[in-house]
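> I'd like to go over a predicted model; first the sequence, then the structure.
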Amino acid sequence: MVNYRYLGNSGFKVSEITYGNWVTHASQVENDAAIATVHAALDAGITTFDTADTYANTAAEEVLAEALKGQRREGLEIFTKVYFPIGPKGPNDHGLSRKHIRDGIDGSLRRLKVDYVDLYQAHRYDYETPLEETMQAFADIVRQGKALYIGVSEWTAEQLREGHALAKQLGFQLVSNQPQYSMLHRVIEGKVVPASEELGISQIVWSPMAQGVLSGKYLPGQPVPEGSRATDEKSGASFIKGWLRDEVLTAVQNLKPLAEQAGLTMPQLAIAWVLQNQNVAAALVGASRPEQLKDTVKASGVKLEADLMKAIDEALSGVANTDPEDTYNVSPKTRLV
């Protein structure tokens, strides 16, 4: 079964392996298969589910609602997000303005068929809206009981500090940040993680397997496997392209004997690795088939020894991105519509 961790400086626990439906629900797989994977997640002990209104332009939230139908609401932790364009993508269907946040939470609750979400997240930082306006809107949502906790995604260390201070003034707290983090993408370690530890903010990390590259199935000098994420634009092919360099794929192959030494599969090693960071509350995983989750959840509770962690660092030396300046290049400087 899956272990639990506290989310930030709160009394709220989440499953350290959390099910995310970014590129699967209403996109990569048919609804029946998506529902089956959610049921497999529940059977494996995962009770925390992460989605966003922008996934499949709101349809992913509806699929998740269908999959969770009949489950005890108090036994689930449901997360969603707001920021990216949705619906007809009009001038106010985007960003973190008071209007879009209010419309966003109401739409998400309707689609998810719940009275509240456990965690409502700013999907990016909005440079075009005053931060005070955004945080006041989140404070109102918490007071209205529509969200129990507030988090963000891909904010810089400075943005976390400013948001945390405003939240405290308004009577609530930021408990989480959702960045990309994996053995290959470690940019949060330099500034974001230290600031978060100081502020009482946890990381909920996405792409712990580097879009599947850390599974080891992509081989240097070989065509990408048919049916893999790298061949499907709807499954995030554009995100994986940056990792499909021979020097990266060669380095990843060097992890195979290390995984075998630890008695783990490559996906288990990748997920266990991010969970060694105590500032990480949860690793987000997806699945297109139920059996994938049976392997994934075995990473929960795994302790990687110091010599193994050092060997992983050495195997990926020169190909892992550790530049903290890259945290400043994620949120768009202007809205997309």
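Yes, it's here. Note that the structure is predicted; figures quoted are calculated from it, not measured.
> alpha carbons only for contacts and neighbour counts from here, please
Fine.
> List the residues that contact the closest residue to residue 155 other than its chain neighbours.
Among residues not flanking residue 155 along the chain, residue 125 sits closest, at 6.1 Å (CA to CA, 6 or more residues apart in numbering). Counting by CA atoms under 8 Å, 6 or more residues apart in numbering, residue 125 touches 96, 152-155, 159, 331-332.
> same check, this time on residue 61
By CA under 8 Å, 6+ apart, the neighbours of residue 61 are 51-53, 55, 108, 111-112.
> Distance from the chain centre to the helix or strand harbouring it, please.
Assigned by DSSP states H and E, residue 61 falls within helix 59-67. Averaging C-alpha positions (CA atoms, centre = their mean, to the nearest Å) puts helix 59-67 17 Å from its chain's average.
> Centroid-wise, who is the farthest residue in this structure?
The outermost residue of the chain relative to its centre, with distances by CA atoms, centre = their mean, is residue 221 at 30.3 Å.
> quick one: it and residue 248 touch, right?
No - counting by CA atoms under 8 Å, residue 221 stays clear of residue 248, with 11.2 Å between them.
> intersection of neighbour lists for these two?
Common neighbours of residue 221 and residue 248 (CA under 8 Å, 6+ apart) do not exist.
> how about the strands in the stretch 101-250 of the chain?
For the stretch 101-250 of the chain, the strands defined by DSSP state E, counting those that start in this stretch cover 117-122, 147-152, 174-177, 202-205.
> let's bring in a second one:
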Amino acid sequence: MEYRKLGASGMYISELAYGNWVTHGEQINQEAATACVRQALDLGITTFDTADAYAATKAETALGEALKGVRREGLEIFTKVYFPTGQAGKNDRGLSRKHVMESINGSLRRLQTDYVDLYQAHRYDYETPLEETMQAFADIVRAGKALYIGVSEWTADEIRAGAKLAKELGIHLISNQPQYSMLWRVIEEEIVPVSEELGLGQICWSPMAQGVLTGKYVPGQAGPADSRFTTDNGELKTDHRYLSDDVLTRVQQLKPLAAEAGLSMAALALAWVLQNSNVSAAIVGASRPEQLVDNATAVGVKLEADLMDRIDTVLESVIERDPGKVESFLTRP
């Protein structure tokens, strides 16, 4: 494993972060979750990303159990706040001081830790003053419940405003967690330049485009039986943006490029994301330990410029680059 600084902070994180969205508490049981976490640790992955909303809090609980007994100082544990986790009452979501303060306590209890290394705003809250949110985060940092603050799927302007307030409050806004992959590049035009200017690093989710870039989905064929994109009768859910015949056909054309690089398709997708110097980590999820072993072959790989160009040539017509597709835009009232 190799390690990178998270933004302009002094904290190192592993280039691959283990995330448990849609796995722990949903797809796999505690025994399987613990096996995956232990495999991640054996591979040198020290960074673990979760959220209170994943599996309605069960993902945090599963991660806390899986990490029990591991030296806390050797880990970087990240979680998030914004989405409802319980009955979804009027104050059970968003970034109000009330919800943020109640949520950090619940997360720490479930994760079985006194603090998280990074506490992230899971989305931007258009119904709460940003000043209120950042003051709550500052108080959490000063209370020792979080070491650093990050955001997820905020626009460039929102990141700039948040970083300004954080600086005024004497806390460190050091990261953004966006979707980023060969197919989804909406952060490149605006988010990355602002982040480089302000000292934020990207912690990228869905670097394999929700499994599509592994090549396991073939146009005209049924999807894998255990896939979230496979219907009960075995057919592929082609309504998803990545599952059109055009996208899937072009992804299949990446297979000889992956072979040329000596990588699996999954590892090629991860290595591609890690070529971006503003990326601090790519988040990988796994339901089986052997998936992580393959993922780890992407670490430290330098893809030649010619190979990067050929990837672009294959995918160009299906790449999404519109900065207006940052998810924060989609949650505006």
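Looks like it arrived, so ask away. From a predicted model like this one, the values you see are computed outputs, not experimental measurements.
> Fetch the TM-score of the aligned pair.
The TM-score (TM-score structural alignment, normalised by the length of the second structure) is 0.97; 330 aligned residues with a CA RMSD of 1.5 Å.
> still on that earlier bit, how close does the helix holding residue 61 of the first structure sit to the second structure?
Aligned to the second structure and superposed, helix 59-67 of the first structure gives a mean residue distance of 0.5 Å (mean CA distance after the TM-score superposition for the first structure).
> Show me what secondary structure element comes after that helix.
Counting by DSSP H and E, what follows helix 59-67 of the first structure is strand 77-82.
> how distant is that next one from the center of its chain?
The answer for strand 77-82 of the first structure is 10 Å, by CA atoms, centre = their mean.
> got it, and stretch 68-84 of the first structure?
For stretch 68-84 of the first structure, the separation from the chain centroid amounts to 14 Å (computed by CA atoms, centre = their mean).
> ok, and for that stretch, which residues are buried?
Buried residues in stretch 68-84 of the first structure, counted by 16 or more other CA atoms under 10 Å: 68, 76-84.
> now do stretch 137-151 of the first structure
Under 16+ other CA under 10 Å, the buried positions of stretch 137-151 of the first structure are 137-142, 146-151.
> So for the first structure, the centremost residue is which one?
Central residue of the first structure (CA atoms, centre = their mean): residue 206, at 3.3 Å.
> wait, isn't it in contact with residue 183?
No - counting by CA under 8 Å, residue 206 of the first structure stays clear of residue 183, with 12.0 Å between them.
> so who does the closest residue to residue 269 of the first structure other than its chain neighbours touch?
Residue nearest to residue 269 of the first structure in three dimensions, not counting chain neighbours: residue 259, with 6.0 Å by CA to CA, 6+ apart. By CA under 8 Å, 6+ apart, the residues touching residue 259 of the first structure are 265-266, 269.
> before we move on, what about residue 10 of the first structure?
Counting by CA under 8 Å, 6+ apart, residue 10 of the first structure touches residue 175.
> Now do the same for it: helix, strand or coil?
Following DSSP: H, G, I helix; E, B strand; the rest coil, the label given to residue 10 of the first structure is coil.
> Give me the distance between it and residue 173 of the first structure.
To residue 173 of the first structure, residue 10 of the first structure is 9 Å away according to CA to CA, to the nearest Å.
> Please apply the same query to residue 127 of the first structure.
Residue 127 of the first structure is 21 Å from residue 173 of the first structure, by CA to CA.
> Who has more neighbours out of these two?
Between residue 127 of the first structure and residue 173, counted using other CA atoms under 10 Å, the more crowded position is residue 173 (23 against 14).
> Now do the contacts for the more buried one.
Contacts of residue 173 of the first structure by CA under 8 Å, 6+ apart are 149-150, 164, 167.
> One more pass at 10 Å, please.
By CA atoms under 10 Å, 6 or more residues apart in numbering, the residues touching residue 173 of the first structure are 8-10, 139, 149-151, 163-167, 199-201.
> burial of the closest residue to residue 137 of the first structure other than its chain neighbours, as a residue count?
With CA to CA, 6+ apart as the criterion, residue 137 of the first structure has its nearest non-adjacent residue at 5.3 Å, and that residue is residue 98. Around residue 98 of the first structure there are 19 other residues, counting by other CA under 10 Å.
> Residue 223 of the first structure now?
With other CA under 10 Å as criterion, residue 223 of the first structure counts 8.
> With residue 60 of the first structure instead?
Neighbours of residue 60 of the first structure (other CA under 10 Å): 26.
> pretty sure it contacts residue 49?
No - between residue 60 of the first structure and residue 49 there is no contact under CA atoms under 10 Å: 11.7 Å.
> shared neighbours of these two, anything?
In contact with both residue 60 of the first structure and residue 49: residue 21, using CA under 10 Å, 6+ apart.
> Which residue in the first structure aligns with residue 269 of the second structure?
Superposed on the first structure with TM-score structural alignment, residue 269 of the second structure falls opposite residue 270.
> And for residue 323 of the second structure?
With TM-score structural alignment as the criterion, the equivalent of residue 323 of the second structure in the first structure is residue 324.
> Next, count neighbours for that match.
16.
> Can you tell me the closest non-neighbouring residue to it?
residue 187 (4.6 Å).
> before we move on, back to that, please identify, among the contacts of residue 259 of the first structure, the one with the most neighbours.
Using other CA under 10 Å as the neighbour criterion, residue 269 leads those with 29 neighbours.
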